[in-house]
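Novice: After the sequence you'll find the predicted model.
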Amino acid sequence: MVPSVLAAAGALAGAAYLNARLSLADDLVFFGVTGSVLRQVSRAIRADKLNFFYLLEERALNKTTAGRPFIVFEGKSYTYADTYDKVLRFGAWLRERRGVQPRDIVALNYQNSETFVFLWFALWAIGAKAAFINYHLQGAVLAHSLQASTAKLVIVDPSVAGNVTEEVREALPGTNFLVFSPEAEEEVRNTEPVRYPDAVRSESDRVAMAILIYTSGTTGMPKPAVLSWARLYLASMMAAKGAGLRPDDVFYTCMPLYHTSASCVGVCGVLVAGASAAIGRRFSTKTFWKEVRAANATVIHYVGETGRYLTTAPPEIDPATGANLDRAHRVRLAVGHGLRPDVWERFRDRFGIDTIFELYAATDGTLGFWNRCRNSFGTGAVGRYGFFSSAFLQRRSAIVRVDNETDLPWRDPKTGLCQRVKTGEVGEFLVLLPADDIKQAFQGYLGNQKATESKILRDVFRKGDAWFRSGDLMQWDTDGRLYFIDRIGDTFRWKSENVSTTEVSQALGLHPAVLEANVYGVQLPHHDGRAGCVAIVLDSPHPPRPELLASLAAHARETLPRYAVPLFLRLLKDVGMQNTGTHKQQKHVLRQQGVDPAKVQGDALFWLKDGTYVPFGEREWRALQQAAVKL
């Protein structure tokens, strides 16, 4: 008996050692998600039921799940059965009253709401496809996005109908704009629900379009990326299986549904798990936790700088008891992408969140990563894998050396081929594509072959191969963790050195007085390269005292290489002033304005002089223009 007990103890100790050494638990999660995706997609293809409408139907007709809330919005709750009934009514209305046919693309210019979800799934129910439009867009950018979708019908939320101006309508003479008014809503209510035959939804190709979702358009016009059924399965199962969503979970998101994260990871992930989605109309630090508590949410969703905004907001105090409500919630898990390392631990500690599930994926990307983190070991990583899953992923992807002059992958002058960086080094992240049939992995941008081709790199490691360019600088470490470093183009060169804007913003974000730091490079007269500038938000609305400016300079010198210390500060009034609708820091406008006092919209400027930051104005700018200053 004793030897068997000792043998069992030894086996357990050996297994624990192997798990610690090789991170086998992370391998199990990875291969579990991958296997689930392959099984589900294969089963759906065989049954000709790739369309996610069938998953909603399954939940609605199953006695166990039919009465479970699926969508919760502003105090109203819709079970899976309720949602199915709404979807059939909306679908019949779209087909019979609006003439929408299978394979048609219909643009949804809509804020977050239950109606957004009903319209979206109704289009799937009749075999049509939705193009999700960023409801913030106006003028020429909105007209371009709608035209690129090829949609002949645009359904518009009354709340944003003012954006559809005569200018936009005139630019799209063949397009029908339908504002979903109370009268239209009444039409839907009076429409009988119709479940059309499976033939209208027939789709046997896993790479066929499921949704059209746009890139953010931070440096140009938004591009319509084709999101396939296979990628929809992957995104939703990363959340459902990878993050470990449970049927009794309530997943709260107020991130925009027009973006992949909220729609595909959020709503579709909830659908796969058979859980509930509580949707907020928009993000606000004043309402976020109130809505989380009202929904009894167990999972919250973040994108980009959301975690920073919540962490820098003042605590909510119960007016009756005076209690701090930061931890007055049921949240066990935060799911999202873009949580910065300088915010990560503060966010988790302040709100008492047990697990962070950080994702890495792009609207137009071909591979996704995740980091399920319950301790400080994974802080800041976008991917965390075991020995076997790391080996598998590094066969399908590569991080390659970048040419600093061109921002393109570096090529060997003799062979013309690219070069992988060593573990721990930074380079551009690439994903392997099937060279003979690229669309099996990358469907590209609808109607824009030039933009599609620009994302494909050929003859990378051997003649004839093909790889997807992410445009992201990344790094693997020796423990199987993957880190996002910066976007190519955001990194700038100064004094013959490459400066990572992400590295600098993270370092400055650790200063106790800094609420947000957005770093970028600016061109200066009579100077090569770009000088570092940081648009900064401080914790006080008052002009910074000399002591604080000296402290910021000292902190930068202590935490950054000398060449990376920002030469300029631009003081912004509030967090998020230069962010996109998906809470990503926007640098394009800031770079264009530079440090010309006439272009910075009245913001205070400072520059590094004699070891501290001092005011920078018209006189100093003229000195730069006259080559009277050498930095």
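Specialist: Ah, there it is. Residues are numbered from 1 along each chain as shown.
Novice: contacts and neighbour counts: CA atoms only from here.
Specialist: Noted.
Novice: Now Ile456: closest residue in space that isn't a chain neighbour?
Specialist: Sequence neighbours aside, Phe468 is the residue nearest to Ile456 in space, at 4.8 Å (criterion: C-alpha to C-alpha, 6 or more residues apart in numbering).
Novice: so that neighbour, which of the three states?
Specialist: Using DSSP: H, G, I helix; E, B strand; the rest coil, the structure places Phe468 in strand.
Novice: again, but for Gly217
Specialist: Secondary structure assignment for Gly217 (three-state DSSP): coil.
Novice: Give me the distance between it and Ser145.
Specialist: 10 Å (C-alpha to C-alpha, to the nearest Å).
Novice: what about Gly217, how many neighbours?
Specialist: If you count neighbours by other C-alpha atoms under 10 Å, Gly217 ends up with 11.
Novice: Same question for Leu142.
Specialist: 22.
Novice: Same check on Val431?
Specialist: Val431: 23 neighbours (other C-alpha under 10 Å).
Novice: one more structure, for comparison:
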Amino acid sequence: MLPSWVPGVAVGLVSLHLLQKLLFPYLWHDLRDLLQAMGCGLSAAVRRVRRQLPTVLGRFVTLAQEQPHKPFLIYDGRVYTYQDVDTRSNQVAQVFLHKGGLKKGDTVALLMTNEPDFIHVWFGLAKLGCVVAFLNSTIRSKSLLHCISSCEPKLLVIGADMLGTLKEILPSLQKDIDVWVVTKDSTLPSVHTLLDKLEGASEDPVPVHLHCDNDLKSSVLYIFTSGTTGLPKAAVITNLQVLNAAGGLWAFGATKNDILYITLPLYHSSAALVGICGCIELGATCVLRKKFSASNFWNDCKKYNVTLIQYIGELCRYLCNQPVKEGEKDHKVRLAIGNGIRSDVWREFLDRFGNIKICEFYGTTEGNISFLNHAGKIGAVGRTNFFHKLFSPSDLIKYNFQKDEPFRNKHGWCEKVKKGEAGLLISKVNTKNPFFGYAGNERETEKKLLHDVFKKGDLYLNSGDLMVQDQENFLYFWDRIGDTFRWKGENVSTAEVSDVVGMLDFVQDANVYGVLVPGNDGNDRNFETTKISAGGMGLHFMKLWEKKHNGGRLGYFQPMEGKWSTFKMRMEENALTHTDM
């Protein structure tokens, strides 16, 4: 006989469970948010107690000792263990220490595409305490030279497949920048080669005191972002930001037994920080591909027993646009982590490729806030809650579209929008949530900040993104303010495109703006120009294609034939609302 109190307790527990589901349906997701926020600080504290560097690099060195023979990287069928990558990066560090003249605190610009040596060079430079600037391999000419000069590097390291780009910029490159190419030999003048020097380099680790600082607010990377205006800016990435991003895989339930497939470019924060660094935090394995291939994607997943994939919205759409094949659900992928997937593509992706949990998140390279969609709510980029606001305060405020700035009332304060209305996402800047800005660009750094928002003396970061919050506190991306458009995962500055188009001798003036392209993701746009011709000569786009694409100035430029008209309307100052949730 059961005690008389057992049925009562059972009924009470069931009632509590039902009450929690009714009143607090996302309680466990909210608690996971809390654990994630606490996780990074706890991890760093534990490493300090163990006298380990509280950084991702420190974690990697430890793993190379604890699990030396576990595969860390798989590339083109070849396996690189944790020990292999550690040893190779030691050699890179030794070469640049003794033959490159580098010292702690120097900046090195890295122009490479996806390959193992990208990681070897990155980690080797980190072991010397250098700040590594990831250069976008798709940009060319003026934009590339601007990026290089803005981060003031002592060295420029270029991959073997980027030599054509090097030849183009070499005559205009600053003379005090040493150039190294990841080859065994080179016919280019005043260029150093790396691979031949690695052959005889010592495999011994450099002294630990040379590694990047233990200080979580020390700069370790520069990652370029187009932002909202002008040429790319070097976002300062610190140890703290790397640790936060690296915790993303763990936050979505990934473990050390997972295998992550990375096809996104390593010069972006998603692949480098969430992907590579995320695998290191877990002690997991990553499969790296040179570049994304829709036709080979699932073949690779099956071949390497992939369990996690990274995506951007375009990637998922490309996969859905592939011809249907038998066995498309015969894989081991369980999580897809990324951002920018459209709701209709989300549904089609799940229906076609099986029971894969879509882990959508929101974050910007230079930002101090992120949101995670733990619940898998289709269309949402994340969710806010009490715990999230406690650790990372943020708000959605009214935006004045006519003045192109946040709305302020007669008292000079900003106002929050109601749920269901689109508002500008802002995040509080304080000692716990700092904003590190852009390297060597105080003007652009200051432009991102909003002072005296709700009260005198407060400080917020302007994300540049319009968002909508529903009644369950899920967040939806609405639009991006400023002069940019997004194309194939790249934020493209209209000013940058305008400058390049204006370099043509048959263009007198050019005004560039983004237009929607049918069949592409809602956030993806091409550009259209309003031009003034010189001497009666029209704007020849095929000539632009031949001169600028083949000349390597705009890697994302693609010719399109057809006729478009610009839809014109009068703007009215009404609140934007989100009705499709």
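Specialist: Yes, it's here. Owing to the predicted nature of the structure, the values given are computational and were not obtained by experimental measurement.
Novice: returning to that earlier point: so for Gly217 and Ser145 of structure 1, which residues contact both of them?
Specialist: Listed as contacting both Gly217 of structure 1 and Ser145 by C-alpha atoms under 8 Å, 6 or more residues apart in numbering are Lys223.
Novice: coming back round to it: dump the residue contacts of the residue nearest to Ile456 of structure 1.
Specialist: Gly365, Thr366, Leu430, Val431, Leu432, Leu433, Phe442, Lys455, Ile456, Leu457.
Novice: Which of these has the largest number of neighbours?
Specialist: Busiest of the contacts of Phe468 of structure 1 [other C-alpha under 10 Å] is Leu430, holding 28 neighbours.
Novice: Tell me the gap between stretch 9-18 of structure 1 and the middle of its chain.
Specialist: 39 Å (C-alpha atoms, centre = their mean, to the nearest Å).
Novice: Name the surrounding residues that touch that stretch.
Specialist: Leu24.
Novice: Comparing that stretch with structure 2, how large is the average distance?
Specialist: Here the mean offset of stretch 9-18 of structure 1 against structure 2 after fitting is 2.7 Å, by mean C-alpha distance after the TM-score superposition for structure 1.
Novice: Let me know the closest of the contacts of Phe468 of structure 1 to Lys599 of structure 1.
Specialist: Lys455 (33.6 Å; C-alpha to C-alpha).
Novice: State the distance from the residue nearest to Ile456 of structure 1 to Lys455 of structure 1.
Specialist: In terms of C-alpha to C-alpha, Phe468 of structure 1 sits 6 Å off from Lys455 of structure 1.
Novice: now do Tyr233 of structure 1
Specialist: Applying C-alpha to C-alpha to Tyr233 of structure 1 and Lys455 of structure 1 gives a distance of 23 Å.
Novice: Which residues are in contact with the aligned residue in structure 1 for Gly278 of structure 2?
Specialist: Aligned counterpart of Gly278 of structure 2 in structure 1: Gly269 (TM-score structural alignment). Each residue near Gly269 of structure 1 by C-alpha under 8 Å, 6+ apart is listed here: Ala235, Ser236, Met237, Met238, Ala239, Ala240.
Novice: ok, now with 10 Å
Specialist: 232-241, 243, 245, 251, 261-263, 275-277 (C-alpha atoms under 10 Å, 6 or more residues apart in numbering).
Novice: just the buried members of those?
Specialist: Burial by neighbour count, judged by 16 or more other C-alpha atoms under 10 Å, picks out 232-241, 243, 245, 251, 261-263, 275-277 from the contacts of Gly269 of structure 1.
Novice: element containing Arg372 of structure 1, please.
Specialist: strand 369-373 (DSSP states H and E).
Novice: Can you name every helix or strand that that strand contacts?
Specialist: helix 24-47, strand 333-337, strand 355-360, strand 383-384, strand 481-487 (3 or more C-alpha pairs under 10 Å, 6 or more residues apart in numbering; DSSP states H and E).
Novice: ok, 6 Å please
Specialist: strand 355-360, strand 383-384 (3 or more C-alpha pairs under 6 Å, 6 or more residues apart in numbering; DSSP states H and E).
Novice: got those strands as CSV, with mean neighbour count columns?
Specialist: Compiled in CSV, these are given as follows (neighbours: other C-alpha atoms under 10 Å):
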stretch, mean neighbour count
strand 355-360, 23
strand 383-384, 24
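Novice: okay, those strands in CSV with distance to Asn579 of structure 1 next?
Specialist: CSV is the format used below for those (distance: least, C-alpha to C-alpha, whole Å):
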stretch, distance to Asn579 of structure 1
strand 355-360, 19
strand 383-384, 24
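Novice: re earlier: so which of the contacts of Phe468 of structure 1 belong to strands?
Specialist: Secondary structure assignment by DSSP state E places Leu430, Val431, Leu432, Leu433, Ile456, Leu457 of the contacts of Phe468 of structure 1 in strands.
Novice: so how far is stretch 387-398 of structure 1 off the chain centroid?
Specialist: Its chain's average C-alpha position is 23 Å from that of stretch 387-398 of structure 1, according to C-alpha atoms, centre = their mean.
Novice: What are the buried residues along it?
Specialist: Result for stretch 387-398 of structure 1 [16+ other C-alpha under 10 Å]: buried residues Phe387, Phe388, Ser389, Ser390, Ser397, Ala398.
Novice: Map the third one across to structure 2 for me.
Specialist: Taking TM-score structural alignment, Ser389 of structure 1 has Phe387 as its aligned residue in structure 2.
Novice: Give me the three-state assignment for that match.
Specialist: Following three-state DSSP, we place Phe387 of structure 2 in the helix state.
Novice: Equivalent analysis for Asp326 of structure 1, please.
Specialist: Applying three-state DSSP: Asp326 of structure 1 is coil.
Novice: Kindly report the same for Phe454 of structure 2.
Specialist: coil.
Novice: correct me, but it touches His411?
Specialist: No: Phe454 of structure 2 is not in contact with His411 according to C-alpha atoms under 6 Å; the separation is 10.1 Å.
Novice: Same drill for these two, tell me which one is more crowded.
Specialist: More neighbours surround Phe454 than the other of Phe454 of structure 2 and His411, with 15 against 6 (other C-alpha under 10 Å).
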